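A.B. asks: No letters, just coordinates:
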């Protein structure tokens, strides 16, 4: 398999889509990795497997409609395998294995049948002290945008998933790219104040547009850099509640087709006003785990 991904919006040809099969039920409070999951575990509203399976299969139908080749993880019994973006990502023609939370290492093994089709020289494993998850890595032509957390208390914050060591390593790995990092707001208790990954508060769409939540950035100048980069007229600013619902975590099949949650009324209207076809799917149950459409997809091949 010849990998190729240089941005978030070129025509998608092949992808790994997560699975909710044998999801493992509601976790214990002590096992919650993010504040939104914790909130729903405590409230008794954590999503049911049957509902999440329906939501993921709705995305699968959209991929089939557009002729996208879809790979699925091998199902591990009683294990959450929805968020494939966390476990790996493609930059150019290289597959980067993410260094993820130790409890989730089985997830990368479950896509070994995909990785085995890739030239071994193109599969990169980061050093142990370089932590990164795919939701923090955003490609845009000659730029790589990376969400991270600059604080010295990084090791103590479970919602901080990508460190500066990973930013440095990726910068060295891709010397022809311009790497720009962003210090993200983290909270282990309040999901409305937690940008778990960069794609929870920012994502490019279309040819030259972007969705942004200002409150997800700890440094206003870094947020402003993105607004200036895309141009204020091309930016859709989402609210704190829209960030909580994960409005920036949509997924592009091409520059003019986006898969979005059906309840994102304001965003979906803006996308359509800008000439983008919106394929609406139900995804509100999966969103209760602080992840949405980009989180549950791992693109392998996009057009040039």
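C.D. replies: On my side now, so go ahead. Note that the structure is predicted; figures quoted are calculated from it, not measured. Numbers count the residues shown, from 1 in each chain.

A.B. asks: contacts, neighbours, all on C-alpha from now
C.D. replies: OK.

A.B. asks: Buried residues of the host helix or strand of residue 167, list them for me.
C.D. replies: Here residue 167 is covered by helix 164-173, with elements defined by DSSP states H and E. Within helix 164-173, the residues that qualify as buried by neighbour count (16 or more other CA atoms under 10 Å) are 164-167, 170-171.

A.B. asks: Excluding its own residues, what touches that helix? List them.
C.D. replies: With CA atoms under 8 Å, 6 or more residues apart in numbering as the test, helix 164-173 has contacts from 126, 129-132, 146, 148-150, 177-179, 181.

A.B. asks: Closest to residue 21 out of the buried residues of helix 164-173?
C.D. replies: Within the buried residues of helix 164-173, the smallest distance to residue 21 is 31.4 Å, found for residue 166 (CA to CA).

A.B. asks: Next one: the closest one relative to residue 172, how far apart?
C.D. replies: 10 Å (CA to CA, to the nearest Å).

A.B. asks: Please dump the buried residues of helix 164-173 into a markdown table; it should also carry distance to residue 241 for every row.
C.D. replies: Output for those, formatted as a markdown table (distance: CA to CA, whole Å):
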| residue | distance to residue 241 |
| --- | --- |
| 164 | 29 |
| 165 | 32 |
| 166 | 30 |
| 167 | 29 |
| 170 | 32 |
| 171 | 33 |
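
A.B. asks: The structure to be compared is supplied as follows:
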């Protein structure tokens, strides 16, 4: 009997030790530290072109009406180009399990990591199955480190941006919030993050929203701002409803360190690139002016084709969910 008990104890010890090794030790404190593990969305079995009524955003709607909505084969090629860049830099990549006829490209919408906490987003109800498709990844995380906000909290990963002791959050403060499918994060979401991370400086930004004009719609914060490197950033001034929010970032980063993009560059998602480290970024190959500036600042720019995916008002940051950065 004693021998059996000892064997069970030894088995339990090795089982626990294996579990600790198997677990993902999350760590994301900013947007640019060296990336080690990431969830990259998938365009496989993306489904048919949505109807007008099914459009989530004005840019998708524009391309649905024009007959130029992207096709699955092109989007798969674009995402595989990103996967190859991650492979080049030794990044561990997780992909969602395939759901038939489901758009699973934008992994950033469904969850995000702050420090070592995995936060499930309260996304649009008909996108809940996208979260289920990465459950195998969530199962590798300590359950005590996985959080689901209460129902009244609306928040998506594209609106949450980390900058060391700061957390920047895009929101929409208009009284007509409920009328905008493009308003994805509410003030309840901002307050939830403030309560969860009391030692962080949490700053919300009131974003411009439009249901019909993609050039005047900052769907998420990363559609009009993103830090790069150690002290620089990409910004679109008119994406902020209040000039004071824009000035806050200018004061924090320094105007000389901010690359200002135009209305058209915002439309093509120039602020939605992705950092592998503080000196390596992945960018769309057609962002000529931005990529030139980045190289002038000393960045290595890994250019990929992503123009088809951008037709859905999302780009590289939207497609990625970082899990571990150094």
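C.D. replies: Arrived safely, thanks for sending. Bear in mind that the values here come from a model prediction, so they are computed numbers and not experimental data.

A.B. asks: returning to what we had before: which residue numbers in structure 2 go with the helix holding residue 167 of structure 1?
C.D. replies: Helix 164-173 of structure 1 corresponds to residues 187-196 in structure 2, going by TM-score structural alignment.

A.B. asks: mind listing the helices for the stretch 201-326 of structure 2?
C.D. replies: For the stretch 201-326 of structure 2, the helices defined by DSSP state H, counting those that start in this stretch occupy 243-253, 263-267, 288-296.

A.B. asks: For residue 218 of structure 2, find the nearest of those helices.
C.D. replies: Set against residue 218 of structure 2 and scored by CA to CA, these come closest in helix 263-267, at 8.5 Å.

A.B. asks: equivalent range in structure 1 for that closest one?
C.D. replies: Helix 263-267 of structure 2 corresponds to residues 240-244 of structure 1 when matched by TM-score structural alignment.

A.B. asks: Quick one: average offset of that stretch versus structure 2, please.
C.D. replies: The superposed stretch 240-244 of structure 1 is, by mean CA distance after the TM-score superposition for structure 1, a mean 0.1 Å from where its aligned residues fall in structure 2.

A.B. asks: neighbours of the closest residue to residue 203 of structure 2 other than its chain neighbours, just the number please.
C.D. replies: Leaving out its chain neighbours, the residue that sits closest to residue 203 of structure 2 by CA to CA, 6 or more residues apart in numbering is residue 168, at 5.1 Å. By the measure other CA atoms under 10 Å, the count of residues near residue 168 of structure 2 is 20.

A.B. asks: so residue 150 of structure 1 touches residue 181, yeah?
C.D. replies: No. Residue 150 of structure 1 is beyond contact range of residue 181, at 9.7 Å (criterion: CA atoms under 8 Å).

A.B. asks: okay, the two: which has more neighbours?
C.D. replies: A direct count of neighbours by other CA under 10 Å for residue 150 of structure 1 and residue 181 places residue 181 higher, at 19 against 16.

A.B. asks: For the stretch 201-326 of structure 2, which segments count as strands?
C.D. replies: Assigned strands in the stretch 201-326 of structure 2, in chain order: 201-206, 225-228, 232-235, 258-260, 274-277, 280-284, 300-304, 320-325 (criterion: DSSP state E, counting those that start in this stretch).

A.B. asks: Quick check: which of those strands is buried the most?
C.D. replies: A comparison of those by mean neighbour count, using mean count of other CA atoms under 10 Å, puts strand 225-228 on top with a mean of 27.

A.B. asks: which residues in structure 1 does that one align to?
C.D. replies: Counting by TM-score structural alignment, strand 225-228 of structure 2 corresponds to 202-205 in structure 1.

A.B. asks: once aligned to structure 2, how far is that stretch on average?
C.D. replies: Stretch 202-205 of structure 1: mean distance to aligned residues in structure 2 after superposition is 0.1 Å, counting by mean CA distance after the TM-score superposition for structure 1.

A.B. asks: Distance check, the residue mapped onto the residue nearest to residue 203 of structure 2 from structure 1 against residue 212 of structure 1.
C.D. replies: Residue mapping for residue 168 of structure 2 onto structure 1 gives residue 145, with TM-score structural alignment as the criterion. Look at residue 145 of structure 1 and residue 212 of structure 1: by CA to CA, they are 13 Å apart.
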